[in-house]
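Chemist: structure for this input, please:
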Amino acid sequence: MSSAVSNGVSVAVDQNEYLAEGTGTVDAVVTVETGADFVAAEPPPERVEILIIDCSGSMGTAKKFEGARRATLAALDVLPDGTRFAIVQGTSMAKLIYPTDVPSVPADRTTRAEARRHLDKLRPSGGTAMGTWLGLARQLAKKHEGAMVHAILLTDGKNEHEDPATLAAEIQQSEGAFTCDCRGVGTDWRVEELRAIASALHGTVDIVKDPAHLAEDFAAMAQSSMAKAIPELKLRIWTPAGATVHFVKQVAPAIEDLTARRTETGGQVGEYPLGAWGAEERDYHVQVRVEPAAPGREKLAARISVLAGEEVVGQGLVRAVWTTETELSARISRRVAHYTGQAELAQAVQEGLAARQEGDVETATAKLRRAVELAAESGNESTAKLLRGVVDVDEHNGTVRLRSTVEAADEMALNARSTKTKRVRKER
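Modeler: Alright, predicted model coming up:
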């Protein structure tokens, strides 16, 4: 592993740089770590928190609306005084319910009390059109130029009152305007819909089965947002002539394919947005295709830079060395192998659950059996535990079969959390 630290940002590259004669695929895991000193050195940006609460008629059942109210107040309670916030009522349209005359207000004792009074007047009714919710959040974000804007979106249902193309367009227009964590309460919402929002807007998606647990989750999301002080980092990848970047995927703490988000910024140079950062560490799997060279020849396959704004704050190199020695070229980087397995695990889970929904028992069983194997091999105990809510595993012979009855919440939790990975330690 090679690593370099520049301006408080560490970039470490883990790879087997040796390639067999005639081959040209180079894999590397790039670990980006931002230190506390780097984060503290950044001038603190204005912070805005937007709380988007589903107020459709179905929220009036099973104490969901009561839980949403308490959760909204819990999030406001953990915001540092002076943090600006707004509350959006989401139905078949979006409405700013607090404040009502300005885009946001700073959190303090008075505004928190006023927000509580406005929430107490709300009554669930109407439908669900999440695209309109995102559209209003985007309008509010644009009123705070230069601010770090974070939204929490809560729903209990499907996006039934607008067509999918409208939601997709609103998601696309919102990219870069704000980040958004999504939560579904109960089991009548679609994981894929909220995942599409959270993925594009650098957020997380999860299920909260019991409305009583919403407050704790909202408070944790608001605190996590406040811990991020870097509005955005970017990964810039240069490749030599004749080489191309095949894919770039975040692989820890969760899998996120960034390949399609590439922006061309020059000859053989592309940039990938990484979202907002605090003092933290993330891993990326980069695969580059290069033109094979003669045995003994070494090439620089890629130069990877981390940018804050337009300043390069960290850099790492991906190399390729051709050899006729099978012992060298056959080695697989432990971390590349681990994260390749984690990506296969997430795919197996999602494909298995989709097949189960379609009634294809044979495919569902095969995919979920493979997921059980991969979870065990990689030590991903969280996913292994979730899988046991959907399949029965015979501990003696390893036989895997679908459960005849599966709790909807267990299936949705496995789906929503399938992209969370177990991190593998860096080799020193």
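Chemist: make it CA atoms for all contacts and neighbour counts henceforth
Modeler: Will do.
Chemist: for the stretch 51-200 of the chain, what spans make up the strands?
Modeler: Counting by DSSP state E, counting those that start in this stretch, one finds strands in the stretch 51-200 of the chain at the ranges 84-90, 94-98, 105-106, 148-155, 179-185.
Chemist: next, the second sequence, to be compared with the first:
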Amino acid sequence: MSALFSAEVDQNEYLPEGGRVVDAIITVTAQGGDLRNTDAAPSAAEVIMVDVSGSMGMPAKKIAEAKKATAIAIDTLRDGVAFAVVAGTSGAHMVYPADARMVPASGQTRAEAKAAVARLRADGGTAIGRWLDLANHLFAGEQAEVKHAILLTDGQNQHESPRDFQRVLDACEGRFVCDSRGVGDDWVARELRLIASTLLGTADGLEDPAELPAAFQAMTETAMGKSVADVSLRVWTPAGATIRFVKQVYPQVEDLTGRRAEVSGRIGDYPTGAWGAESRDYHVSIEVEPDAVGEEVLAARISLVSGGQVLTEKLVLARWTDDTALSTKINPQVAHYTGQAELAAVIQEGLTARDAGDVETATAKLGRAVQLAVASGHEDTAKLLARVVDVVDAPTGTVRLKKQVAGVDAEITNVRSVKTVRVKKKQEG
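Modeler: Below is the predicted model of the structure:
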């Protein structure tokens, strides 16, 4: 059974006289779509890209755990799912099968693939774009509805230019979803976040290679649980209205504004990837033509669509009032996610300034991040920030940059900066 979609809207509904901006949080929930253990799942394809550069052998535990993790991911695939394993260095080569194609998962192919993975050795450089390019080629030969990739690296993308890397990402966009993970202490958060953002996946860093098997299993299980592919958030707006932005704000911040696909002059689709049994929040901000006090207009119609079918739909309204108590009331959901988006931005800006040696800007930005994290109940982010700053006074955002910070601490803080938490809604009655 495919997932059943539902949606809720939280918004700043009342505008002051002459007011134009309508902000709404749309919570979309898909239920009953976890198909990992059923025969009704959509067709799927999986490519696992494993870094086997020389640094993966230092210490040897990294390559050992990476091989163990890849074997677990292979075992987690449903029967019949097309799969391939790619080894990444300064190039990309097939681990299994031997030629550039994908094979259906079965008892035999799993055993053959795990045997091939067990023979991997660490040697060579790092050119992540070439790994993704091979994955894109493999996926192009498959008609699967859900196409998912896992990418593991322990290093910086040193053996190709940023321009070449971006070119490959652009070619892969919309072709498959990719979850990327860094392990060790030399990977770059910015690169992993770029992969996740472009390919609608997730990014994270693991300090201990022993975490890899569980991480690979979780990513593969999630991919096997997807039941609806290529879902878009469709936004209709009335004549004269302008969309200021469309962002995913939970479980992580992702700005979708620039990825609009025009359906018509007043309708645009924003990609959300594949869905299983899960819930996500989106922040849609619209500028409308002001109307008279007491009037109510439809500011937007928000729907989830897949294959031309509307999965769920909600309306966003605008009402004008001269009651300041109504027009100045801020919806807690809107306020919460506005703060979450700012939190992600100031962390990234602060760490960029820190890397550039701009102590003043870094201190100000990371201090603001601490203040926002504490105020919004983002405890995990507050703990991450404590890796790079000494907190003098959290409520006022007074901090000092730590003089000695492990590289991995800054990168993990960066890569997890886009993760968000939900505001707890007050119970009515």
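Chemist: give me the TM-score for these two chains.
Modeler: In this superposition the chains share a TM-score of 0.94, using TM-score structural alignment, normalised by the length of the first structure; 422 aligned residues with a Cα RMSD of 2.0 Å.
Chemist: what's the closest of the strands of the stretch 51-200 of the first structure to T383 of the first structure?
Modeler: strand 179-185 (18.9 Å; Cα to Cα).
Chemist: Serialize the strands of the stretch 51-200 of the first structure to TSV and add fields for distance to M221 of the first structure and mean neighbour count.
Modeler: Output for the strands of the stretch 51-200 of the first structure, formatted as TSV (distance: least, Cα to Cα, whole Å; neighbours: other Cα atoms under 10 Å):
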stretch	distance to M221 of the first structure	mean neighbour count
strand 84-90	14	25
strand 94-98	20	20
strand 105-106	18	19
strand 148-155	8	26
strand 179-185	8	26
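Chemist: now the helix ranked longest in the second structure: buried residues?
Modeler: Counting residues, the longest helix found in the second structure (DSSP state H) is helix 332-355. Across helix 332-355 of the second structure, burial judged by 16 or more other Cα atoms under 10 Å covers 332-337, 339-341, 343-354.
Chemist: was I right to think L15 of the second structure contacts T324?
Modeler: No. Contact criterion Cα atoms under 8 Å: L15 of the second structure and T324 do not qualify, at 9.1 Å.
Chemist: pick out whichever of these two has more residues nearby.
Modeler: L15 (24 against 12; other Cα atoms under 10 Å).
Chemist: read off where the helix or strand harbouring that one ends up in the first structure.
Modeler: Using DSSP states H and E, L15 of the second structure sits within strand 14-16. Using TM-score structural alignment, strand 14-16 of the second structure corresponds to residues 18-20 of the first structure.
Chemist: so stretch 242-260 of the second structure matches what in the first structure?
Modeler: Against the first structure, stretch 242-260 of the second structure falls on residues 244-262 (TM-score structural alignment).
Chemist: distance between that stretch and the chain's centre?
Modeler: 11 Å (Cα atoms, centre = their mean, to the nearest Å).
Chemist: do stretch 407-422 of the second structure as well
Modeler: Taking mean C-alpha positions (Cα atoms, centre = their mean), stretch 407-422 of the second structure and its chain are 12 Å apart.
Chemist: doesn't I237 of the first structure lie inside a strand?
Modeler: Yes. Assigned with DSSP: H, G, I helix; E, B strand; the rest coil, I237 of the first structure falls within a strand.
Chemist: surely it is in contact with P273?
Modeler: No. Judged on Cα under 8 Å, I237 of the first structure makes no contact with P273 at a distance of 11.6 Å.
Chemist: so for the two, which residue has more residues nearby?
Modeler: I237 (25 against 17).
Chemist: where do the strands of the stretch 201-350 of the second structure begin and end?
Modeler: 203-206, 228-236, 242-250, 254-255, 261-264, 267-275, 278-287, 296-306, 309-321.
Chemist: tell me which of those sits nearest to P104 of the second structure.
Modeler: Nearest of the strands of the stretch 201-350 of the second structure (Cα to Cα): strand 228-236, 19.4 Å.
Chemist: residues making contact with the closest one?
Modeler: 2-3, 33, 42, 145-146, 266-276, 300-307 (Cα atoms under 8 Å, 6 or more residues apart in numbering).
Chemist: that one vs the first structure, mean deviation?
Modeler: Superposing on the first structure and averaging over aligned pairs (mean Cα distance after the TM-score superposition for the first structure), strand 228-236 of the second structure comes out at 1.0 Å.
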